[in-house]
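1. Below is the sequence, then the predicted model.
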Amino acid sequence: MTLAVDLAALHRLQNPRAVVVDTRQWAQHVGIVAKDSDAAVGFTTRHVIRRDFPRNSCDRKTALKNAHSRFKTDRHVYVGVEDSRILAEGSEWEFLYVETAAEMAGWLLGDDTCDDRTLRARLRKLF
């Protein structure tokens, strides 16, 4: 299986690194797709997450298409959020909402309202 996770979905998980490590036990390839590839690189660096998909500046749909061509596995599953569902439609990727995937795999959801940028903004207001 090839698993693609949208960066927005990773932000909703309590421990994204643990999720990716867990996923690697049953998926041959795990990649992260994002609207902003620099944000994805920063996130994966901060959380020490290895990415199988190459870093590039293409959009998410192109990244999924490239990964599907590159990784020949029996299934291609894309875990995302509401606005990413349309990317899987008409493609050869199965789509799962992050909440559904979390429930199926036993992953814990976190507070998606408090990512690193939000926390820094809140701290700036306080000080």
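-> Nice, I can see it.
2. Every contact and neighbour count from this point should use C-alpha atoms.
-> Will do.
3. Strands along this structure, start to end?
-> Applying DSSP state E to the chain gives strands spanning 2-6, 29-33, 76-80, 94-97.
4. Select, out of those, the one closest to residue 59.
-> strand 29-33 (8.3 Å; Cα to Cα).
5. buried set for that closest one?
-> 29-33 (16 or more other Cα atoms under 10 Å).
6. before we move on, what about stretch 83-98?
-> In stretch 83-98, counting by 16+ other Cα under 10 Å, buried: 84, 87-88, 93, 95-98.
7. what sits against the closest residue to residue 57 other than its chain neighbours?
-> In this structure, residue 57 finds its nearest non-sequential neighbour in residue 37, 5.9 Å apart by Cα to Cα, 6 or more residues apart in numbering. Counting by Cα atoms under 8 Å, 6 or more residues apart in numbering, residue 37 touches 55-57.
8. Including distance to residue 120 and neighbour count, could those go into TSV?
-> What follows is these, written out as TSV (distance: Cα to Cα, whole Å; neighbours: other Cα atoms under 10 Å):
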residue	distance to residue 120	neighbour count
55	26	15
56	27	12
57	26	13
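9. Included below, for side-by-side comparison, is a second structure:
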Amino acid sequence: MTLVFTLSAARSLADPTAAFADARRWSAHVGIVANDVGAVEQFLDRHDLENDYALRDWDKWGTLADIGESTDTPRHVFVGTGPADRRLADTVGWEFRAVREAAEKAEWALGEPEQADREADAGIVARLRRTVTDRSWWPF
């Protein structure tokens, strides 16, 4: 099986390192996708995880389609968090599992994302807003 998480699904795991180690026992390929490659790299580094495929500056759609074409496994499972992730899985021909369902079946605990993950989830608009409102860097 090829098992791919969205970044938000991986962040919702109480112990992503343990969940990935467990998933590697019964999956040929395990990884994380997101539209923000830098955020995925930071998450992987923070939790000492590795993707089984190269990260590219593509969106989730292109990355997931590429992984599906390049991995020769009988099942491709996409673990996500909502309807948009389900639509993505359906469009590229992957099975979809909500993170809560996957965690329950695999006996992985869910938890609160770390502060760094919550801040990264805030997105670019929130980061820009903080930058603009933090006037300490302004020269005047």
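-> Great, that's in hand. Keep in mind that what you see is a predicted model, and the values were worked out from it rather than measured.
10. Now the TM-score, please.
-> Once superposed, the chains reach a TM-score of 0.88 (TM-score structural alignment, normalised by the length of structure 1), with 120 aligned residues with a Cα RMSD of 1.8 Å.
11. Including distance to residue 22 of structure 1, could the strands of structure 1 go into a markdown table?
-> Formatted as a markdown table, the strands of structure 1 follow (distance: least, Cα to Cα, whole Å):
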| stretch | distance to residue 22 of structure 1 |
| --- | --- |
| strand 2-6 | 12 |
| strand 29-33 | 11 |
| strand 76-80 | 15 |
| strand 94-97 | 17 |
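12. Please name whichever of these is nearest to residue 116 of structure 1.
-> strand 2-6 (16.8 Å).
13. And the closest one, what does it pack against?
-> strand 29-33, strand 76-80 (3 or more Cα pairs under 8 Å, 6 or more residues apart in numbering; DSSP states H and E).
14. hey, where'd the helices end up in structure 2?
-> Along structure 2, the segments classed as helices by DSSP state H run 7-11, 16-26, 37-46, 60-70, 83-92, 99-106, 115-121, 123-133.
15. which residues sit against the shortest one?
-> Going back to what we said before, that points to helix 7-11 of structure 2. 16, 32-34, 40, 79-81, 99, 113-114, 117, 121.
16. Buried ones among those residues?
-> Buried among the contacts of helix 7-11 of structure 2 (16+ other Cα under 10 Å): 16, 32-34, 40, 79-81, 99, 113, 117, 121.
17. picking that back up, can you lay out the buried residues of stretch 83-98 of structure 1 as JSON lines showing distance to residue 125 of structure 1?
-> Below are the buried residues of stretch 83-98 of structure 1 laid out as JSON lines (distance: Cα to Cα, whole Å):
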{"residue": "84", "distance to residue 125 of structure 1": "32"}
{"residue": "87", "distance to residue 125 of structure 1": "36"}
{"residue": "88", "distance to residue 125 of structure 1": "39"}
{"residue": "93", "distance to residue 125 of structure 1": "42"}
{"residue": "95", "distance to residue 125 of structure 1": "38"}
{"residue": "96", "distance to residue 125 of structure 1": "36"}
{"residue": "97", "distance to residue 125 of structure 1": "33"}
{"residue": "98", "distance to residue 125 of structure 1": "31"}
